[in-house]
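# Sequence and predicted structure, then a few things I'm wondering about:
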Amino acid sequence: MLRHLIPRRGRLPELHSTGRPVVLLHGTLSSPGNFADLAAALDGRGRRVIVPEYGRRGTTSLMECVDEVRSTLIDANSQLDIIGHSLGGLVGLLAADCPELQGRIGQIIGLGACWRGVPPYPRWSQAIIARLLGRSFVDIMQPFSPVIPAGVEVVSIISTRDTTVPEYSSRLGRVVELPGVHHARLPDQVEAVCEVLR
């Protein structure tokens, strides 16, 4: 599997703030270090930053990822916000939809999030894709009808240059368009993210 070959990107700084928690969720084959700059900026603004590595870097089944993240959100035992890149956006949205979290989540911000899934590859190739990229990648090759939990504001930060997640899938709630940003670099758009996070 590629998760053994693709190195983790970045390294999280020391985080010390104790304010309202914000949970950062990486995408498939990614890791917490993808959010190094954003985590530092949010910590500097007084937010308690929680950055779990879940689902063997987002490669287990979608529902295993959701269950693991849901447990993290419940354990935070606080009002919180979620920022998810790619798969992390969908995982955060699905995890947030449970009675234990009702009324506790203010915002979910998707960075090129695959809210509605991605186009399927030919059926014959899906076993190979699951083996190389992980089960979650195949699980999102279906249409989803996203449900926004009551009281949650969803903001989608999308890019005109994103060739990984189709635009139709990454639009949900309020949409902020960034021109020319590659999908993998959406977590680096610190200013844009901090601007929409309440």
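Good, I have the coordinates. Numbers count the residues shown, from 1 in each chain.
# alpha carbons only for contacts and neighbour counts from here, please
Noted.
# Buried by neighbour count: which residues of the longest helix anywhere in the chain qualify?
Identified as the longest helix of the chain according to DSSP state H is helix 62-75. Judged by neighbour count using 16 or more other CA atoms under 10 Å, the buried positions of helix 62-75 are 62, 64-70, 72-74.
# Second structure follows, compare the two:
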Amino acid sequence: MHKVFVGMAVIIGLAVAPITASAGPVVEGSVGVGWQLTTSVDRTPVNVMVAPGWGFAGLLKLELGLLASLGDVQNSKFDLELRPMVVISPPLIPLYLRGIFAVQNFVNGPTAIAYGAALGVSFGLLGAGLFVEAGVLPRNVKVDATTNARVVGSTSAPTKDVFRWFVEGRAGAYYDF
């Protein structure tokens, strides 16, 4: 029985040792698309994100994403946002949780704050990998006071801020240096 416990301890030690020794830069690139959940479901613009960051022992990543929203749907324009993110990824399990804080509308304003989370699956080998995730990113949206249509940029019509739920799907690749 003693040999079984020693064998298990050696296997666990060998599995965890490389994890504790790895820390360093990481970069992710991804493409996402979302949907605004109101009385109807409206697609949001396709976005492209590059997120450099720092990984700690394969368990935690701190990243700063630069996201470009392409403006490919009605009532939208090209815009930029910053997304500071925290990724928690337990060892030996391909699931991860991403906490997201976003500062939006740098180009067309007004700047807005959003926060949310995503759950994803990732698979990697030798530092390179692929991931797919789904998340929620609720936020206040400026809308026309009479039509409730989203306002992009400035307008002379009266506007109001409305809280809306957004869901987003994202797929991409990463490399841990």
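Sure, I can see it. Worth saying up front: this structure is predicted, and the values here are computed from it rather than measured.
# Could you quantify their similarity as a TM-score?
The TM-score (TM-score structural alignment, normalised by the length of structure 2) is 0.25; 78 aligned residues with a CA RMSD of 5.3 Å.
# circling back: tell me what the longest helix of structure 1 is packed against?
helix 55-58, helix 87-96, helix 135-139 (3 or more CA pairs under 8 Å, 6 or more residues apart in numbering; DSSP states H and E).
# With distance to Glu191 of structure 1 added, can I get the ones you listed in JSON lines?
Supplementary listing: those in JSON lines, determined by distance: least, CA to CA, whole Å:
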{"stretch": "helix 55-58", "distance to Glu191 of structure 1": "25"}
{"stretch": "helix 87-96", "distance to Glu191 of structure 1": "19"}
{"stretch": "helix 135-139", "distance to Glu191 of structure 1": "29"}
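# what's the burial count for Val155 of structure 1?
By the criterion of other CA atoms under 10 Å, Val155 of structure 1 has 21 neighbours.
# residues in contact with it?
With contact set as CA atoms under 8 Å, 6 or more residues apart in numbering, Val155 of structure 1 has these partners: 107-110, 172-176, 196.
# Okay, buried residues for the longest strand seen in structure 2 please.
What stands out as the longest strand in structure 2, according to DSSP state E, is strand 159-176. Of the residues in strand 159-176 of structure 2, 159, 166-176 count as buried by neighbour count, 16+ other CA under 10 Å.
# Could you identify the most distant pair in these?
Maximum pairwise distance in the buried residues of strand 159-176 of structure 2, criterion CA to CA, is 44.7 Å, between Thr159 and Asp176.
# hey, where'd the strands end up in structure 2?
Using DSSP E, the strands of structure 2 run over residues 23-37, 41-43, 47-56, 60-69, 79-88, 95-104, 112-125, 128-136, 139-144, 159-176.
# Adding distance to Ala9 of structure 2, write those strands out as CSV.
Shown next, in CSV, are the strands of structure 2 (distance: least, CA to CA, whole Å):
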stretch, distance to Ala9 of structure 2
strand 23-37, 24
strand 41-43, 51
strand 47-56, 23
strand 60-69, 24
strand 79-88, 25
strand 95-104, 25
strand 112-125, 24
strand 128-136, 29
strand 139-144, 48
strand 159-176, 28
